[in-house]
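Asker: what's the 3D shape of this:
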Amino acid sequence: MDHFHNNDLEYVVDDPFGDDLFREDEPQRNDDLDDVVDSEFEDDFESSKPQTDTSAVEARNGKDIQGIPWERLNFTRDKYRETRLKQYKNYENLSLPRFELDKECLEVEKGQTFYDFQYNTRLVKSTIVHFQLRNLLWATSKHDVYLMQNYSVMHWSSLLRHGKEVLNVAKPIAPTWQRPGLLSKSLSRVQISTMAVKENLMVAGGFQGELICMYLNQPGVAFCTKITTGENAITNAVDVYHNHNGAMRIMVANNDAQVRVFDAETFASLNTFSFNWSVNNTSVSPDGKLLAVLGDSAECLIADANSGKVTSSLKGHLDYSFASAWHPNGQVLATGNQDTTCRLWDIRNLTQSLAVLKGNMGAIRGLKFTSGGRFLAMAEPADFVHVFDTQSDYVKCQEIDIFGEIAGISFSPDTEALFVGIADRTYGSMIEFNRRHCNFYLDSIF
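Answerer: Next comes the predicted model:
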């Protein structure tokens, strides 16, 4: 990631709608919602739903899924989308010619619907500090989502339609674990730059090189520290994974060109790998043996996950990379780049990419496969999330068209839900989509 001064950072994001065109006073939150349990009767649910939220019933009746009142504006949604596509400027680090890039990109069949809109809530709102980092939303089940909102990590229950603060980092943080040799220390006000939630463990990184680890079923922060104190010490990515022996590990990628590995049970520091450029993202293969390393380079690296030794270099991207994901079969790696593409690599033949998927406007900031590998979600910095069907060789695609900066995307582990975090001053929200199923057996009833 480019070097920048991170003093006095604020949680701000450019308003994509501009000039307060859509600004409106939000109704007060309905506190009675805390006691509302999911109902089988849609009418009862609709009557208790906050006015700021949008349900599937309302969307089917014509309401915009984000609640944007297009009927009161001087332009239509289609006209604004057309203007957005023309005026949006994608951030670039490397000015390289791209005239041949479109020729490489796969021609896809858009218009598929793999996931239907289910609910949009503004009771919890994703926020991002830096425009390049977007791993700020994680689903641990189809009913449980964790996201960053200002100086808090929030838990959203899609079953109860209720948000709850899990961690507040605006105040000083003291670790609850104290062991000899453990490099844990108290932290003051932290601005979270990235996070990951897996197997009851939440890990967050900060703009001053902080690392915070918290068990979701235990009070307080188990472990926290500053892993680096450089001027540009931002923690760009964190990951929780199992190594080749099955032991759970935490991997931390930093702007100081270091990748650090911690034991997820004892939080002991196990290893440090050094690279020639700032590391923006890492991901470990499903078998725990290979490590993808991406950062301030047009090349992506494959390294041994145990030793950090580089074994391959992936060439094809034209700019810096910020996202990666492994297919559950371990044979395909997806990498997202500021050249507005995602490249798919066959790990058995890395001489060239298997396919190139193109975004509409901006860099590819988020990539997630479903647990079974059927779908790949690809998020741009703003407005678009693309869901590809891997069984069609990525040719069939659902395009989710919204307005706002995308703070994170996450499938539920059972693949039944897809969550998208939107960062915007007025329409910041979290959107839930549910897997569409075709029950052909019902045809025989009639």
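Asker: From now on I want contacts and neighbour counts done on CA atoms only, so please keep to that.
Answerer: Fine.
Asker: now the helices: where do they sit in this protein?
Answerer: For the chain, the helices defined by DSSP state H cover 42-48, 56-60, 77-87, 101-104.
Asker: deepest of those helices, which one?
Answerer: helix 56-60 (a mean of 15; mean count of other Cα atoms under 10 Å).
Asker: elements contacting that helix?
Answerer: On a contact count with 3 or more Cα pairs under 8 Å, 6 or more residues apart in numbering; DSSP states H and E, helix 56-60 meets strand 115-121.
Asker: Okay, buried residues for the strand it packs on please.
Answerer: 115-121 (16 or more other Cα atoms under 10 Å).
Asker: one more to line up against the first:
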Amino acid sequence: MDPHFDEDALAVDDPRRDYDFADFMDSWRLRSIKDRRLPPFELGQQTSVRIGRPTRPVSKHDLASGVDIQGIRWEVIGPLRGRATKARNILHHSPASMTTEARDAKRQRRQGKHYQFRSFNPAHKAKVSHYQLRNVLGATSRNEVFYATGSQVKRTSLACPDLEQTVMDLSKPQSSNAGFRVTCLSASPRHTMQNQGILVAGGFFGEYALCNVDSADNGAVSEGFVTHAYNGLVTHIHTYANRRSGLPQAAFCSNDRMLRLMDVPSLRFTDEFAYEHAINCASTSPDGRLRVLVGDSQETLITNAETGQTLVTLREHNDHGFACDWSPDGIHIATAAQDGGVLIWDARNWSKPCKSWASSTSCARSVQWTDSGTLVVAENDDIVRVYDGAKGEQYQEINFFGSIAGVALVDGGEELVVANADKTVGGLLSFEMTPQGFGESGAHGRQVEEIRGWGSVRGVEATSRIVADIVV
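Answerer: Below you'll find the predicted structure:
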């Protein structure tokens, strides 16, 4: 991809790409007058959703007072929330969007849910520097949640929502004259990195910034360049432990078709591997032997993690890939592309994906496995889905309004944090795992409208079918 412009000739950070909720409401109000496809817009006491936005966090206890999980008071604005969701689906600009009828046909909901709403904090709002890159949120623990706001990386805490610290101020970077615009973040939990909390940021012009959030020097930031190539935008970073030494390593994907490995303690790049297309995301297998890559191609590459050699090429997506993740048990891989599809692969048999799911309203930009084996899939806007595992027989759809800047799993998925970058209703959303998980017991309470219940994904499957069980 061009690091500055896309096929539609718009800059990758053009404000017109923002799917701002207030602008949508204004558009719905005007277009519903003539467009019979749209539900009617009822006028309320409040003329605009921009008025009266909450300045304090919204908790699950506040939902009883008439606000939704983003602090929106629908009875004051006028239209019903369900009608707003329907109108938004119709007006959504994504080429991967589905018709409202198709969406409704897929939602054979039951009571119960895997995550329940915990809090929303409008004070912590992330910013996306490239509309296709949605990984500017990370967490090393529930007390250390990091998000990018352009040239700065902020820290907050789920336990102390008023906390806001600047841990990286890159507005005047040491390594270049241009401002450091953060395109991606990676924050590693301590239990995976020899009890070290590692925070790494990638930049628009090939820069990186790195700090140990637990170091004695108050988290001093080290800066440098991943590449000096004109198209060297850093698209993705993930950290992992060296399979021999256990020391933290970082894998940098960049738009110059390279993947580079850094030894974090020494800040030394140890390897670099070249490929035919730009790499947009990578994930290393739990044993450190293999790596999955997706990028500006319809192909998914399975490579030797130490030599970079391509071992297997998978060809099932129909557009560029932007998300991938290897499951903690090492058996399954999830990949997502701009064709609107999410594929699940079995590492014991690469012949076909064992599952294929369609996105809800737009393409998925993030896929992450939890420690318990559930899969969290975040789309461009509005939707995060949680599947019950590689079989994906059930899912929970978490529904809100706004562009998703990133998703972070805390304590392996015990808590789920979503960075909402919407200018009007954005902020930090958090959800906690319910005691029953994906079970049915104890799930007879009142459903919160914003968190949709179970859906059967048998109707969501594409042409691929599950492969036969393989005995290792």
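Asker: would JSON lines of the helices of structure 1 with distance to residue 6 of structure 1 be doable?
Answerer: Listed next are the helices of structure 1 as JSON lines, based on distance: least, Cα to Cα, whole Å:
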{"stretch": "helix 42-48", "distance to residue 6 of structure 1": "42"}
{"stretch": "helix 56-60", "distance to residue 6 of structure 1": "40"}
{"stretch": "helix 77-87", "distance to residue 6 of structure 1": "28"}
{"stretch": "helix 101-104", "distance to residue 6 of structure 1": "34"}
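Asker: tell me which residues in stretch 155-169 of structure 2 are buried?
Answerer: Those would be 155-158, 161, 167-168, for stretch 155-169 of structure 2 by 16+ other Cα under 10 Å.
Asker: Out of those, which is nearest to residue 183 of structure 2?
Answerer: Nearest to residue 183 of structure 2, judged by Cα to Cα, of the buried residues of stretch 155-169 of structure 2 is residue 168 at 13.7 Å.
Asker: Could you pull up the contacting residues of the nearest residue to residue 121 of structure 1 once chain neighbours are set aside?
Answerer: Excluding its sequence neighbours, the residue lying closest to residue 121 of structure 1 (Cα to Cα, 6 or more residues apart in numbering) is residue 53, at 4.7 Å. Residue 53 of structure 1 makes contacts with 66-67, 119-123, as judged by Cα atoms under 8 Å, 6 or more residues apart in numbering.
Asker: Longest strand in structure 2, by number of residues?
Answerer: strand 394-410 (DSSP state E).
Asker: which one of the buried residues of strand 115-121 of structure 1 is nearest residue 309 of structure 1?
Answerer: residue 115 (39.8 Å).
Asker: before we move on, the earlier item: tell me which residue of structure 2 lines up with the residue nearest to residue 121 of structure 1.
Answerer: Residue 53 of structure 1 maps onto residue 57 of structure 2 when the alignment is built from TM-score structural alignment.
Asker: Its match and residue 67 of structure 2, how far apart?
Answerer: Residue 57 of structure 2 sits 12 Å away from residue 67 of structure 2, going by Cα to Cα, to the nearest Å.
Asker: do the same with residue 455 of structure 2
Answerer: Residue 455 of structure 2 is 25 Å from residue 67 of structure 2, by Cα to Cα.
Asker: more crowded one of the two?
Answerer: Neighbours were tallied for residue 455 of structure 2 and for residue 67 using other Cα atoms under 10 Å; the higher tally belongs to residue 455 (20 against 15).
Asker: To which secondary structure element is the more buried one assigned?
Answerer: Assigned by DSSP states H and E, residue 455 of structure 2 belongs to strand 451-456.
Asker: what sits up against that strand?
Answerer: With Cα under 8 Å, 6+ apart, strand 451-456 of structure 2 has contacts from 106-113, 116-117, 393-399, 447.
Asker: Where in structure 1 does that strand fall?
Answerer: So strand 451-456 of structure 2 is aligned with nothing, judged by TM-score structural alignment.
Asker: so that strand versus strand 394-410, what angle?
Answerer: Relative orientation of strand 451-456 of structure 2 versus strand 394-410 (axes from the mean of the first three to the mean of the last three Cα atoms, to 10 degrees): 130 degrees.
Asker: Fine, thanks again, bye for now.
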